[in-house]
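Engineer: got a sequence here, can you build the structure:
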Amino acid sequence: MTYKLLPLTLALAATGATFALPAHAEDDRFTVRLGAMSVDTSGELSAGTNFRGQPYRFSQDFDFGSKETVPRIEGLFRFSERNRLLFNYWSYDKSKRATLSENISFDDTTIPAGSFAQAKTKFQLASVMYDYAVVETDTVSWGLQIGVEYAKLEGKLNAEAGTSSYRTSSSDDGYAPVVGSRLTLSPNEHWRFVVQGQYLDAGWGDFGDYDGDISRANALVEYRFTESFGVFAGYDWFKIDAKRSGNDGVVGLDQRFKGPMAGVTFSF
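Structural biologist: Next up is the predicted model:
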């Protein structure tokens, strides 16, 4: 009886061994992650000029107060075992208002209580990256990236003091080559761990009078309920270090965006 069951036992063992094999680090042809990020910001505004032969410098830390929840989208198209296209889009839109609770006087000038200033900033970042997997195994995929990144920064200022008012706005955008790296770990068919980092130098592209760089790093953990659907959570970090030169001097902005992110994953 034991010998009669031996072929069936071997067949079941072979089947079980097949299902026990680890999933490929990324078997999906197309993946999109839709989510949101809770953004905390911090920054430093600096300026420098020369007046009558003397150098003058200014530096001030600032932030936009409370955290802001913003959309975050990224996708992956895998067209061969080692070749991928990655894209992502991220947008931050925040305003801050300050109101005087009492009069402030400077010599013969008085700014009345109730006067206010409101600043608004909007930052958008989008990129398309080609990713080549230098290492590609069943559980590990490590790729090097090169692509194009687009950045746009908009700012508005609105102030009122008594019967006087002031309004101004500025908008600058451009694009440049970006380089990066990606590491994906997939210990089984349910879990994925992804770490990425990118770097852009404003001097490489079309950013006008701006010098500086944009750096980005993020990490996420993803759980797949099925081959086509999952959830993820992680952390994202951006840094903009930009300087603009003009006839009157140099203005600098060192701005950081960081915070946790979460969302859903769809694969096809």
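Engineer: when you work out contacts or count neighbours from here on, use the C-alpha atoms and nothing else.
Structural biologist: Noted.
Engineer: leaving out chain neighbours, which residue sits closest to the spatially most central residue of the chain?
Structural biologist: In the chain, the C-alpha closest to the average C-alpha coordinate belongs to Phe238, at a distance of 5.3 Å (Cα atoms, centre = their mean). The shortest distance from Phe238 to any non-neighbouring residue, by Cα to Cα, 6 or more residues apart in numbering, is to Arg216 (4.5 Å).
Engineer: one more, for comparison:
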Amino acid sequence: MRLPASALSIAIVVLACTSLVAPAHADDDRFALTASGFHPTSHTRVSADAGDLRGETLDFEDRFALARKTTRLRLDGMLRLGDRHRLVFNHYDLERRRSTVIDETIRYDGQTFPIDTLVSGRFDFSLSTLSYEYAVVETPSLRVGAQIGAHWARARIRIRSHGTPIADVHTRAEGGSPALGLRLLATPGGHWRLGGYVQAFKADIGNVDARFTRAGIFAEYRISTHLGAQLGHDWFKLDADYAKPSWNGRLDLVVRGPSAGLTLAF
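Structural biologist: The predicted model follows:
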């Protein structure tokens, strides 16, 4: 699995920052919470089968003109348990819907939506991650933490026609898997904090076979000891095959985009 350039550049960015070593601890916070506006771009491909009737793969952004960006709330937090021990968590969700007259017939979950029908499409997705982190490197200007934890993802799709006869289908799936990762934090001096993370895992649990990769970078300026302004960029990829009563099909999802927010630290 290949990571994007932003993910591969995390280590380079952080290690470069360590050339400006200052007499400050890399992470003195006992608790930190960042609330950001996340402005993502997404690419969603879905399919749903009904018995032996195989559904087509839909590009949601293309079929329902859902490529328009909306800003969503994103939460990131950290709790220090000890000198080298942290709990790290984050959460965000996407909610997109739109109605359009389709120019091709759609077959999804055993239902057919004829051409020239007014159809509404909705896609909701949420992702939460909680990880334990142990600092394998801890210096006054650099912290490298190895992470083990879990992520929980939820996806819901609805396609509904507004013509006669009315066709209305719902598919949904949720589940979790372990997550392994690495997080870096550098304090090059003054009020700046720079860092990033990478997480990945492949799990075949019950009736879900999923593979995910996640990466991000950020730069934060501490206005005061307890308040910071942060800019970042996040990337997430999920490939999942579902064999559930509520969804027998596949989801391929890529979410990426910038974020800007404030950090409260104590």
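Engineer: overlay them and tell me the TM-score.
Structural biologist: Here the superposed chains carry a TM-score of 0.78, computed using TM-score structural alignment, normalised by the length of the second structure; 232 aligned residues with a Cα RMSD of 2.9 Å.
Engineer: circling back: a helix runs through the residue nearest to Phe238 of the first structure, doesn't it?
Structural biologist: No: assessed with DSSP: H, G, I helix; E, B strand; the rest coil, Arg216 of the first structure is strand; it does not lie in a helix.
Engineer: map it across to the second structure for me.
Structural biologist: Counting by TM-score structural alignment, Arg216 of the first structure corresponds to Arg214 in the second structure.
Engineer: how close does its match get to Val46 of the second structure?
Structural biologist: Relative to Val46 of the second structure, Arg214 of the second structure is positioned 20 Å away (Cα to Cα, to the nearest Å).
Engineer: which of the two has more neighbours?
Structural biologist: Legend: neighbour count by other Cα atoms under 10 Å for Arg214 of the second structure and Val46, higher for Arg214 (22 against 19).
Engineer: looking at it, the residue nearest to Phe238 of the first structure is touching Val195, isn't it?
Structural biologist: No: using Cα atoms under 8 Å, Arg216 of the first structure is not in contact with Val195; the gap is 11.1 Å.
Engineer: quick one, strands of the first structure?
Structural biologist: Assigned by DSSP state E, the first structure shows strands spanning 30-51, 54-62, 68-78, 83-99, 104-106, 109-111, 116-136, 140-161, 164-185, 191-201, 210-224, 229-246, 249-267.
Engineer: export the ones you listed as TSV, with columns for distance to Pro22 of the first structure.
Structural biologist: Below are these laid out as TSV (distance: least, Cα to Cα, whole Å):
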stretch	distance to Pro22 of the first structure
strand 30-51	19
strand 54-62	48
strand 68-78	19
strand 83-99	21
strand 104-106	69
strand 109-111	69
strand 116-136	13
strand 140-161	11
strand 164-185	11
strand 191-201	11
strand 210-224	14
strand 229-246	18
strand 249-267	18
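Engineer: could I get the contacting residues of the match of Arg216 of the first structure?
Structural biologist: Counting by Cα atoms under 8 Å, 6 or more residues apart in numbering, Arg214 of the second structure touches Val198, Gln199, Ala200, Asp234, Trp235, Phe236, Lys237.
Engineer: quick one: the closest residue to Lys239 of the first structure other than its chain neighbours from Ala25 of the first structure, how far?
Structural biologist: In space, and not counting its chain neighbours, Lys239 of the first structure is closest to Arg256: 4.5 Å by Cα to Cα, 6+ apart. Going from Arg256 of the first structure to Ala25 of the first structure by Cα to Cα gives 31 Å.
Engineer: so how far is Phe201 of the second structure from the match of Arg216 of the first structure?
Structural biologist: 9 Å.
Engineer: and what of Arg183 of the second structure?
Structural biologist: Taking Cα to Cα, one finds Arg183 of the second structure at 15 Å from Phe201 of the second structure.
Engineer: of those two, give the one with the bigger neighbour count.
Structural biologist: Between Arg183 of the second structure and Phe201, Arg183 has the larger neighbour count (other Cα under 10 Å), namely 23 against 16.
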